[in-house]
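Undergrad: sequence-free structure coming up:
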């Protein structure tokens, strides 16, 4: 294991030398229903690696393609593209990017108050040992964040759950989300949604306690 709790780099994922890693987003396409108890097989491939420079320094983006099939079958049940971003270590000279305001109104909204128990349980559920989600001393003193980071996929799951709450019979055909700004456990956050005029597209987003956009997502339903 690496010092951040992840598996050491250089096996499946490339040996990116930058120390900080975060989930940047995902794109899902659902081809067949997946049910609890189904035996599944996953095939993962490295789809793309790119390097960029931002206000906070060098960035490396890694895109991984996951293909999910029912065991023994050739047809796809789910395709996922998983975007990972690696960043340089935090310094006192870092310039925070300008936040973007979330939409002012929404058809749906739910408030969540994260805590270390929720984050630890989600880490355990998803076999995610990344210390930024449960080790407060590590995330504040080593990676330089103000609190524990709420998992991007957890926020994305809560957004999709919001859709299910308001449209329980909807069949989701595709779902994509992009992390815009970290969410920390030191404040509540909100998940919001707005069905679009075409009747098939649902705009979903998360915002922090100050109203800044933290995640932007789109679901397409049947």
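TA: Alright, I've got the coordinates. Everything quoted here is computed from the prediction, not taken from an experiment. Residues are numbered from 1 along each chain as shown.

Undergrad: all contacts plus neighbour counts: C-alpha atoms, from now on.
TA: Will do.

Undergrad: And the longest helix seen in the chain, what does it pack against?
TA: The helix that spans the most residues within the chain, counting by DSSP state H, is helix 152-166. Judged by 3 or more C-alpha pairs under 8 Å, 6 or more residues apart in numbering; DSSP states H and E, helix 152-166 is in contact with strand 20-30, strand 108-112, strand 189-195, strand 201-208, strand 213-221.

Undergrad: how about a cut-off of 7 Å?
TA: Applying 3 or more C-alpha pairs under 7 Å, 6 or more residues apart in numbering; DSSP states H and E, one finds that helix 152-166 contacts no other helix or strand.

Undergrad: got the angle for it vs strand 213-221?
TA: Interaxial angle, helix 152-166 versus strand 213-221 (axes from the mean of the first three to the mean of the last three C-alpha atoms, to 10 degrees): 50 degrees.

Undergrad: For helix 152-166, buried residues please.
TA: Neighbour-count burial for helix 152-166, counted by 16 or more other C-alpha atoms under 10 Å, picks out 152-153, 155-156, 158-160, 162-163.

Undergrad: Same check on stretch 134-153?
TA: Quick answer for stretch 134-153 (16+ other C-alpha under 10 Å): 134-136, 138-139, 143, 145, 147-153.

Undergrad: Please compare the first structure with the one that follows:
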């Protein structure tokens, strides 16, 4: 009997079919309402003033909007929508948010009360074979507009991986830098992961279903959302640099973070920067390994 996670090799013909998705676009409309802002503030353990119309949306909190609303009958085994809609039907079972690059129009911030529109385009589909098997990278470009015009552009990297092979070893880890100027310890308990999944309407089972993530996908514990770690990095900057507003942010997931131990988010002014607006930020697991790298540039 064939393993449900088995996927045939991606040959030139299969890759061409996936690359037929390049150039596809979709546009979604939403409203920047106050309730998700209050909820994420509580989830991040912040003591923010209640949001009101005109309150500026913190950087990365736009991920609370334009959420997927697939019907329950459209959900696949992993908790995501079945493949083949807007995103190409990549036949690899493990799917992760690998990183991204964001640019804000600093003269036009997103605000509570805005009516917004996001246009998303499949920019590229690429295939590689790595040490642990096949990889497919999908790059999605987003443009977010409010009534005043363009507010944000974002490039979103999605990686699809083959199922874990028996006895497969993780790639060699990278030690995290040891010269942080500020840091914060995070306890990734089930409630934190549940609340963030709920806020982003993220049904991906790797974040809340311990049996699925350990027995099917082969990980040692629940996986902390990459966007949550990125949000915590920016939140760390806000806690340590009063009034910080971002102009640019880029991040890359280096290693999964699991709920089996606390982790840290850390940062410092970037080395070699000619101004005081560029910061290096990173995540570190309980063993001192680098989990995420990021650079933030203030407006």
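TA: In hand now; what should we look at? None of these values were measured; they are calculated from a predicted model.

Undergrad: Spatially central residue for the first structure, please.
TA: In the first structure, the C-alpha nearest the mean C-alpha coordinate belongs to residue 152, at 2.9 Å (C-alpha atoms, centre = their mean).

Undergrad: what lines up against that residue once you look at the second structure?
TA: The equivalent of residue 152 of the first structure in the second structure is residue 226 (alignment by TM-score structural alignment).

Undergrad: residues contacting the residue nearest to its match when sequence neighbours are not counted?
TA: Setting aside the residues directly before and after it, residue 226 of the second structure is nearest to residue 97 in space (C-alpha to C-alpha, 6 or more residues apart in numbering), at 6.2 Å. Residues counted as contacts of residue 97 of the second structure (C-alpha atoms under 7 Å, 6 or more residues apart in numbering) are 157-159, 226.

Undergrad: Roughly how far does residue 97 of the second structure sit from residue 146 of the second structure?
TA: Distance from residue 97 of the second structure to residue 146 of the second structure, counting by C-alpha to C-alpha, to the nearest Å: 25 Å.

Undergrad: coming back round to it: among the contacts of residue 97 of the second structure, who's most crowded?
TA: residue 226 (22 neighbours; other C-alpha atoms under 10 Å).

Undergrad: and that residue, how far is that from residue 216 of the second structure?
TA: Using C-alpha to C-alpha, we find residue 226 of the second structure at a distance of 20 Å from residue 216 of the second structure.

Undergrad: Kindly report the same for residue 14 of the second structure.
TA: Residue 14 of the second structure sits 25 Å away from residue 216 of the second structure, going by C-alpha to C-alpha.

Undergrad: ok, now residue 222 of the second structure?
TA: 12 Å.

Undergrad: try residue 245 of the second structure
TA: On the measure of C-alpha to C-alpha, residue 245 of the second structure and residue 216 of the second structure end up 41 Å apart.

Undergrad: re the thing from before, quick check, nearest of the buried residues of stretch 134-153 of the first structure to residue 188 of the first structure?
TA: Comparing those against residue 188 of the first structure with C-alpha to C-alpha places residue 150 closest, at 10.7 Å.

Undergrad: Contact partners for that closest one?
TA: Contact analysis of residue 150 of the first structure by C-alpha under 7 Å, 6+ apart lists 119, 133, 183-185.
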